[in-house]
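Trainee: When you get a sec, could you give me coordinates for this:
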Amino acid sequence: MIRASSYVNSFFRHRARRNPNAQLRNLSVDGKDGVSEAEGSGSIGGERVSQDISRRNYTEMAKIVATITREKPRWEQTLVSDFPSFNFADPLFFRELVATQNNVLLSLRFFQWLCTNHDCTPDPISSNMLFEALLDAKAVRAAKMVRDIAGFIPDSASLEQYVKCLCGVGFIEEAIEVYFQLKEAGIRISIVACNSILSGCLKAGKTELLFEFYQEMIKAGTASDANTETVGCLIQAFCDSGQVARGYELLNQFLKTGLDPGNPTYNKLIAGFCQAKNYASMSEVLHTMIARNHLPTIYTYQEIINGLCKNEECLEAYRVFNDLKDRGYAPDRVMYTTMIHGLCEMGSFGEARKLWFEMMDKGMQPNAYTYNTMLHGSLKSGDFERACELYNEMCNKGYGTTTVTCNKIISELCSRGKSDEAFEVFKKMSETGIQADAITYNSLIRGFCKEGKVDERMNLLNELVAQDPQPSVSLYELLIIKSCKDGDFEAAKRLLGDMSSKGLHPNAYTYDTMLHGSLKSGDFEHVRELYNETCNKGYGTTTATCNKIISELCSRGKSDEASEMFKKMSETGIKADAITYNSLIRGFCKEGKVGKSMNLLNELVAQGLQPSASSYASLIIQLCQNGDAESAKRLWGDMVSKGIEPHANLREHLISGLCKQGRATEGMDRLMGMLENKIKPKKAAFEDLAECLIQSERFDDCLLVLYIMRKMGYVIKRDVCHSVLSRPCLK
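Mentor: The predicted structure follows:
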């Protein structure tokens, strides 16, 4: 029935038993003249006369010393000098003092002074007397100290009382040690003391130790004296350890022996079966209870309703609640609050409000827990106005709400753009002694961020930083994002540094946000630092961020560095897109690295990506400038075949490139094509073509080009006119 003992005996028996007489000095009982009682008389009758005289003297002296120790603040410093010939270490005197003093703590103080200043320990009888007095005063810690200092073994009655007192203050292991001391001395400890140990184990949550100690009780034969308190402790232990069925089995076993533990045990089993959703067994216990003439109390039904509500059986709980009222039971405030909470959790806010007003109509004022229950229900139902009314009503009545409730109100206010009102709730929390936590600060800071209140959010952050727990990574991330959006990149950098100094590790998104902010601010050196830090920590940044960095590097004429980053993207699993390639192509073209640009273009096309018009343009222009008009023409054709419309200036660059190679006819065709498409060429294109036609001695075509040029409003240069007119004449 009960689990076997595993360590109770061994837990204590490893300690060496102390000899109570070891290290004790036998104290003499000196008379007034300094002669001991043993020496003062040669006969038994003489000893008795001497002891009676001494006792009378000690009684008078005890009264004097008791008054001194009670009224004189630092009596320890002067007591010996005030009575130099008196032997304060005499056991008879100490016993008289303990009996005379009404304050056992003053006796304890004298005991400590005696041990410290006279290098002695009172005899076992005196020690036991003080020990018992301390136990009667429930000063168990002081009694334990006296026992440890004196090293004596109290009598069995005192030890039993000591066991009860130890259990009362949670010293369960010490109580079990005393139990074994009594057992080894051949003393059978009473069931009352054993029940104290069982009850103490329950209070301390040590159910395993309880079962093992009960096994020891069985071995010692003490379990045969088990009473209803013993049974109640065992069943509660089974319920507390989640073994309600075994607790019920044990109840039935003890009921057969005539031991009925009463209502508290039945209620515990009912609550346990409700929690386990074993409603059939719960009903059995209830019927057994009634059959044993134990009428269920309102507390019994409270356990049933509470268990049903916790297991989301609120409709059944509500049926039981209403049935109770119909049968004449008067639910108390606790039961009303439990039922209101269950209905709110179920979403039946209308029924919950009915019970709220019904409870008040019956003269039961809601307490703080009831208010909090209704407040949570109002928030859950979306009735925020009602929640605010309840909150203000609570504050006016002096009820303290919870941090969780305040956090929900603050969060809701902030989501509605009412951060100032949320801040008022925050201030009221401090005034009413409700501790704000990280969630409180996070909600407020997010609210202030949403409304762009920079100073307020930073002040709150500084306040949070000074407390514990520290701000979360997500909160820092929010502030960094907001600072970057506001253009305050220095503040964002400080926040990032603050995170690192506090041992908080920014995530990939935080780094990405900072990279974007630094790029936007033009702080490219910080961009490099952040990017390298991101890579070293194994965080993968985004393609968009890498594209921005590559574009910035290319615009600064650092295409090789951009190319290295392009390679690192591939190594870290970041996929390059058309923007990546196009940025690099333009960057290489800008630095005249046409071969690298062409290789990237081919790679781009091979991956099924579309080159941009600007990439084609950059390559065509660079090829034309390099005099490679043939390659430029091929790219032009490729561009047109992909449906990409060339810009007008690109046509002009191609005309200029063709003219540089003396290909006047092709240049003339390109120009006429532009005119047919009603695209107005720039002046430079006309001039380059005219010069090429002159060099080719095609003067008629040249005059035609100049005529069109003049007609379009361009002024013809004097040297061009001179060349056209002089060449034929020279011939």
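
Trainee: hey, let's count contacts and neighbours off CA atoms from now on
Mentor: Noted.

Trainee: Once you drop chain neighbours, what's closest to residue 123?
Mentor: Beyond its immediate neighbours in the sequence, the residue positioned closest to residue 123 (C-alpha to C-alpha, 6 or more residues apart in numbering) is residue 91, lying 6.6 Å away.

Trainee: Just give the number of residues close to the one you found.
Mentor: Residue crowding around residue 91 was assessed by other C-alpha atoms under 10 Å; the count is 22.

Trainee: same thing with residue 323?
Mentor: Other residues near residue 323 come to 12 when the count uses other C-alpha under 10 Å.

Trainee: one more to put side by side:
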Amino acid sequence: MPMRPPPPLAAATAAAVVTRQPHAAPASASEPTASTIPAYRALIRDLASAGRLDDVDAALASARSCLAPNSLQPLYVASIQAFARADRLRAAVDTFERMDFFACPPAAPAYNAIMDALVDADYHDQAHKVYVRMLAAGVAPDTRTHTVRLKSFCLTGRPHVAQRLLRTLPERGCDVKPAAYCTVVRGLYADGHRHDARYLFDEMLGRDVFPDVVAFNNVLHALCQKGDIKESGALLAKVLKRGLSANRFTYNIWIRGLCEGGRLGEAVALVERMDAYIVPDVVTYNTLMRGLCKESKVQEAAQYLRRMMNRGCVPDDFTYNTVIDGYCKRGMLQEATELLKDAVFKGFVPDRVTYCSLINGLCAEGDVERALELFNEAQAKDLKPDLVVYNSLVKGLCHQGLILHALQVMNEMAEDGCHADIWTYNIVINGLCKMGNISDASVVMNDAIVKGYLPDVFTFNTLIDGYCKRLKLDSALQLVQRMWTYGIAPDAITYNSVLNGLCKAGKAKEVNETFEEMILKGCRPNAITYNILIENFCKINQLEEASGVIVRMSKDGLIPDAVSFNTLIHGFCRNGDLDGAYLLFQKLDEKGYNATVHTFNILIGAYSSKLNMQMAEKIFDEMISKGYKPDSYTYRVLIDGSCKTANVDLAYVHLAEMVNKGFVPSMATFGRVINSLAVNHQISEAVAVIHIMVRVGVVPEVVDTIFSTDKKEIAAPKILVEELMKKGHISYPTYEVLHEGALQHLKLILEGAHCSLDMLVELFRKHCRDETRKQLDKGLSVEELNQPGHTVSSFASSRCYVRTMKSFIFLEMSHLLKSLEASILKGVLEHRSDKLWVSFVI
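Mentor: Sure, this is the predicted structure:
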């Protein structure tokens, strides 16, 4: 037979394929053989499954030598499909083109196979040219041909064209099979035409065209990729009700959809039920573990890892890397290391993903030294670090303030053939800005531009924010203009940084002008933008305009947050309108807006500064009744206000409660209470506060350095009083009085250093009688003495209530009994045991 060159499929096809596919390797020296068409077809499939694609041509050559050319059609189709599945499109095209040359003109199955391969490889124009050639050759398209065309239309965003073609298939003499319907349904869903897709799906079922599991899985996969879990579930329920037998792929697709759709609980429940129908495979477990790790439920993921191994399902690299990465992201480095050791023992070889996870985790925990060790270990194992690993390391070094080391790593990247990207530079720029080195950060950005890396919006935003925080507003505004030069539109973050800087600099007019510019440029403000505007108006005492911003936020579809209202309330307070602030607070409460601790603190602080302690205490009580927990600021302003209004008993109670809740007041706060107590002649209580300071560790550094714990309680008070005097926290008269009070108290303690609780009560009675006698000598009546609290005898009962702590020894008992599982909270004495012997030291 005379030899002639094979006709080209199409010049464009050949050129396109040559640029994207390497030439096929030569055939194997030993040609595989068989004797019949079915035998050769089985041989070709076996060779393809074994990855011996070069031997497929040899098998075809062998078949041509012993079988009639016209009978080889199935073998060419099998070869084209084998090459296509292996991403050897050039070889598939060559095989198709040789059919005419070897006297086997392509029939519909061959045309369908090459068209399908081209469509799957995204060569839609070339696939259409094959279809035109098919018609020109007089080969009648069949249902499979049109199904491939339907797929091509859908993949190129033309699902309605596909739908019209589907309607004409009966006219073309083709049966409308489930695969054709499902192809168009999938395309409609993928393109966002949910209503049309559902209508077509229901039409298919109405015509008794029931999809097989493969066709339906394609639809389910498309829906899950779109994140439409509700629709996926509805279709799945519909076909299962009609008798579809779901396979493992169906379950795996649905489990992945549930995990990615935030319905992790349902995914877990499905895996638990799955055992009754189909045994989960490694893909099932990997999908579920990935979902669990994404939700920070890495310990549950580890349980499924153990479960799959117990059931004989062997984990793969993805399994181990998923759980190791989950541990690292949770900061559970020890667990990650232990799992890695166990995995390596079972044959797992750590790869680039493993090292990246570990390096990321170590850098996040601040263990940069260990991260560098792993980095070097990976290089020693010929695991070339990729850009992700380098960026992780650079980020970790920058977080630790090791900018020079980070720059050194960037230089090593280029030497290793891994070039930095703009994100690498962004990490370094961000690190420099956080350290306050804005000029150096600007140099790094310019260096990136010189090397061909164009800055992005994050680059500019980082630098602009850095300049604005240091009130270098001219430099920040120049950068905003430079953004437009590079074709980058400033976003809300950009404008928020500038607006905040202008507001902090007191440039109220410029704030409003910049906001108007933001609107004109088409940049939509967010809640932060409006909060800055509120603060700006409040600063210049334009409270009506500030209130109007809240209204504008709502019109723009934004919900004012706690910051919005707190800023406005603070603005009212700062401008002296405390009643207006409280009225606004009440209105917000009526409308259901949730206040924060900061909201209450603003009001309590404002009323305390104006010495309106009645309102401050009222708001404080309201705060407690609504379940909000006061912080150290709350107590500090209440103590300050109480001291300034000479309500020292209330200040004393707030101080005791503050300490009891674990807050450590400042030396200034302690000093203010001590001063007020001394002025009010409550020396015992003043001395008590001194000892509280010692107990909570508010002492000069020399006390901790010189004195041991047992001697600190005796030596520290004197040194502490001197320190308070030196720093101006107490007056000189208070200083003199405290020395005498401290000595008298020390004598009292030494007399009762070791005693039972009954003896301690008697000691307390004696102490109170002495104190009472002193007060009576000053002219106070018994009624006046008993007014704040109960009589001394009531204290001896198993449970009593004392409204004010009028004795230092009583306060010390509360501290002592608290450590013995007895407590005094707001003056209530509980759990008193007469048989317990104690040793107390003040």
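
Trainee: just to revisit the earlier point, wait, isn't the residue nearest to residue 123 of structure 1 in contact with residue 127?
Mentor: No. The pair formed by residue 91 of structure 1 and residue 127 falls short of the contact definition of C-alpha atoms under 8 Å, at 9.4 Å.

Trainee: mind listing the helices in the stretch 401-550 of structure 1 by residue range?
Mentor: 403-415, 419-431, 438-450, 454-465, 473-485, 489-501, 508-521, 524-536, 543-555 (DSSP state H, counting those that start in this stretch).

Trainee: could the ones you listed go into JSON lines alongside distance to residue 166 of structure 1 and mean neighbour count?
Mentor: Below are the helices of the stretch 401-550 of structure 1 laid out as JSON lines (distance: least, C-alpha to C-alpha, whole Å; neighbours: other C-alpha atoms under 10 Å):
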{"stretch": "helix 403-415", "distance to residue 166 of structure 1": "37", "mean neighbour count": "21"}
{"stretch": "helix 419-431", "distance to residue 166 of structure 1": "40", "mean neighbour count": "17"}
{"stretch": "helix 438-450", "distance to residue 166 of structure 1": "41", "mean neighbour count": "22"}
{"stretch": "helix 454-465", "distance to residue 166 of structure 1": "44", "mean neighbour count": "16"}
{"stretch": "helix 473-485", "distance to residue 166 of structure 1": "48", "mean neighbour count": "20"}
{"stretch": "helix 489-501", "distance to residue 166 of structure 1": "49", "mean neighbour count": "16"}
{"stretch": "helix 508-521", "distance to residue 166 of structure 1": "57", "mean neighbour count": "21"}
{"stretch": "helix 524-536", "distance to residue 166 of structure 1": "60", "mean neighbour count": "15"}
{"stretch": "helix 543-555", "distance to residue 166 of structure 1": "68", "mean neighbour count": "20"}
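
Trainee: most centrally placed residue in structure 1?
Mentor: The geometric centre of structure 1, computed from its C-alpha atoms, lies nearest to residue 469 (C-alpha atoms, centre = their mean), at 7.9 Å.

Trainee: Counterpart of that residue over in structure 2?
Mentor: Superposed on structure 2 with TM-score structural alignment, residue 469 of structure 1 falls opposite residue 561.

Trainee: Now for its match: which residues touch it?
Mentor: Neighbouring residues of residue 561 of structure 2 by C-alpha atoms under 8 Å, 6 or more residues apart in numbering: residue 527.

Trainee: What separation do you get for residue 39 of structure 1 and residue 123 of structure 1?
Mentor: According to C-alpha to C-alpha, to the nearest Å, residue 39 of structure 1 and residue 123 of structure 1 sit 20 Å apart.

Trainee: Among those two, which residue is more densely surrounded?
Mentor: Shown here are residue 39 of structure 1 and residue 123; by other C-alpha under 10 Å, residue 123 has more neighbours (20 against 11).
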